[in-house]
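Participant: How does the following fold in three dimensions:
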Amino acid sequence: MNYKSIAKRIIDLKNADLELRDLLIQNKQLGDGYNKEMAELHDTNAKILNDIIDTIGYPTIEKVGAEACNAAWLVIQHSIGQPAFMKKCRELLENAANENKADAVNLAYLTDRIAVFEEKPQSYGTQFDWDDNGELSPNEYDNLIKVNERRKLIGLNTLEEQTESIRKRAADENQSPAKDHKKRMQEMNEWRKKVGWVK
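Facilitator: Down below sits the predicted model:
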């Protein structure tokens, strides 16, 4: 098995994703719903990565190296139109993280993202969205003290510090909330049902 070429392929998927994201930021198209072109790229990347995983198992650090392992996580994290794939990968990533073959922080982010899409409280407070006041805030989480304890265990800063950092990055990238927040939330809920996150 040529893990080197597989690693390169996974990194290429990640780079295509980030290039499109940068382009959407430049064109001020990121905050207003799930961009069609981005959704298509995320679905394509998920299909390619799923085929890779079916061939080699989870792309762990020891198989493909740290860069490709992190790239695989980013592709998974962005494959939001594929609930079954994300859940399958979460289980595989958990096993890999427990064996120190993948990053526990990546597992925290993926766990939270799935929870948010399933309309459940997140455990680590890693997922943010625009709130009713037009500010980026953490999606629902269970308990601030517990969240910060869990974050500390895996080497993350506090949720308060993370919130400040996320808001600064959004400002630096000139990101802004959707023009009609209520409409965006309604569209998001319809999309969640359509792709199978909720019934």
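Participant: Only C-alpha atoms from now on, for both contacts and neighbour counts.
Facilitator: Will do.
Participant: Identify the residues contacting the spatially most central residue of the chain.
Facilitator: Closest to where the C-alpha atoms of the chain average out (Cα atoms, centre = their mean) is Gln77, at 3.1 Å. Shown in contact with Gln77 (Cα atoms under 8 Å, 6 or more residues apart in numbering): Met86, Tyr109, Leu110, Arg113.
Participant: Now do the helices for this structure: every range, in order, please.
Facilitator: Secondary structure of the chain (DSSP state H): helices at 3-26, 36-56, 61-64, 66-77, 83-98, 104-117, 144-153, 159-172, 181-195.
Participant: by how many degrees do the last one and helix 83-98 diverge?
Facilitator: Helix 181-195 and helix 83-98 are oriented at 90 degrees to each other (axes from the mean of the first three to the mean of the last three Cα atoms, to 10 degrees).
Participant: distance of Arg151 from Ala108?
Facilitator: As judged by Cα to Cα, to the nearest Å, Arg151 and Ala108 stand 9 Å apart.
Participant: tell me, what's touching those two both at once?
Facilitator: Counting by Cα under 8 Å, 6+ apart, the shared contacts of Arg151 and Ala108 are Tyr124.
Participant: buried residues in stretch 121-141?
Facilitator: Across stretch 121-141, burial judged by 16 or more other Cα atoms under 10 Å covers 121-128, 130, 136-141.
Participant: one more, for comparison:
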Amino acid sequence: MVGIVLASLLVASSGSQCNWPSIAAVLEARAEADQAARDVLVRDVHAAGANDIALQIDLQNRQWFRPILKACGWPEARVVGEPAANAAWLIAQHADMDPDFQLFAARLMKSKVLIHQADGELLALLVDRNARMQKQPQTYGMQYRQDDGVIRFLPIEDPAHLDDRRKEIGLVPFACRFRDVQSKNKGEIEWPEGVPRDSAPCTQ
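Facilitator: The predicted structure follows:
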């Protein structure tokens, strides 16, 4: 937490709200605090106050990040470096209590994905996580669940054009995603309804 305070002071004294080196330092510090809080929950989900601390960190992170995104846009990987770029995604990914912020961040992130300055797979995870939390169909086919030993992908919006959307952001065809999920999980796996099986074979 001390690292966050010091890095925040650095941004405040930089003379520019879009001082990317300073912002990168804060992003990495905030991501470190995020992960430390969640490590406590992983070790003991019932640890006293642990969930409240994680939620408070999430709140502070998005309160800090929102005005920066509005003023500066999504941080480009070539400018802030991969660790800070991934930290930016992590803050958005864990903003489940503010779905509008997640969508706002995703729109800005996609603009950078399209010019190869952000990670398309991370964008897909963010967008589909938001859809799952809002009980809406997912866009990129990243979310699935396992019930009674059967793996089923969550509903997909316009499944006939799933691979078109995946290709737009640089993802491999869904068949590759299906194969990867199948290889990492035991049990039966169902091909999602409406997704063409032969539209784009796995080319990974």
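Participant: tm score of chain vs chain?
Facilitator: The TM-score (TM-score structural alignment, normalised by the length of structure 1) is 0.67; 163 aligned residues with a Cα RMSD of 3.2 Å.
Participant: from the contacts of Gln77 of structure 1, which is closest to Leu30 of structure 1?
Facilitator: Using Cα to Cα, Arg113 is the member of these that lies nearest Leu30 of structure 1, at 18.0 Å.
Participant: Aligned against structure 2, show me the partner of that closest one.
Facilitator: Using TM-score structural alignment, the partner of Arg113 of structure 1 in structure 2 is Arg129.
Participant: same thing with Lys14 of structure 1?
Facilitator: By TM-score structural alignment, Lys14 of structure 1 lines up with Ala31.
Participant: May I have the residues that are in contact with that match?
Facilitator: If you count contacts by Cα under 8 Å, 6+ apart, Ala31 of structure 2 has them with Ala87, Ala88, Leu90, Ile91.
Participant: repeat that for 6 Å
Facilitator: Shown in contact with Ala31 of structure 2 (Cα atoms under 6 Å, 6 or more residues apart in numbering): Ala87.
Participant: Return the distance of it relative to Leu162 of structure 2.
Facilitator: Taking Cα to Cα, one finds Ala31 of structure 2 at 31 Å from Leu162 of structure 2.
Participant: Quick check: chain neighbours aside, which residue is closest to Ser79 of structure 1?
Facilitator: Closest residue to Ser79 of structure 1 apart from its sequence neighbours, by Cα to Cα, 6 or more residues apart in numbering: His42 at 5.1 Å.
Participant: Would you agree that neighbour is in contact with Ile80?
Facilitator: No: taking contacts as Cα atoms under 6 Å, His42 of structure 1 lies outside contact range of Ile80: 7.6 Å.
Participant: got CSV for the contacts of Gln77 of structure 1, with distance to Ile61 of structure 1 and neighbour count too?
Facilitator: Listed next are the contacts of Gln77 of structure 1 as CSV, based on distance: Cα to Cα, whole Å; neighbours: other Cα atoms under 10 Å:
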residue, distance to Ile61 of structure 1, neighbour count
Met86, 19, 24
Tyr109, 18, 21
Leu110, 17, 25
Arg113, 22, 26
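Participant: In JSON lines, list those along with distance to Asn157 of structure 1.
Facilitator: JSON lines is the format used below for those (distance: Cα to Cα, whole Å):
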{"residue": "Met86", "distance to Asn157 of structure 1": "25"}
{"residue": "Tyr109", "distance to Asn157 of structure 1": "14"}
{"residue": "Leu110", "distance to Asn157 of structure 1": "17"}
{"residue": "Arg113", "distance to Asn157 of structure 1": "18"}
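Participant: hmm, which two among these are most spread apart?
Facilitator: Greatest spatial distance in the contacts of Gln77 of structure 1: Met86 and Tyr109, 11.7 Å, computed using Cα to Cα.
Participant: What residue in structure 2 is paired with Asn27 of structure 1?
Facilitator: When structure 2 is aligned by TM-score structural alignment, Asn27 of structure 1 is paired with Asp44.
Participant: now that match: how far from Ile53 of structure 2?
Facilitator: Taking Cα to Cα as the measure, Asp44 of structure 2 falls 14 Å from Ile53 of structure 2.
Participant: What is the neighbour count of Ala12 of structure 2?
Facilitator: Ala12 of structure 2: 14 surrounding residues under other Cα atoms under 10 Å.
Participant: what does it align to in structure 1?
Facilitator: For Ala12 of structure 2, no residue is aligned by TM-score structural alignment.
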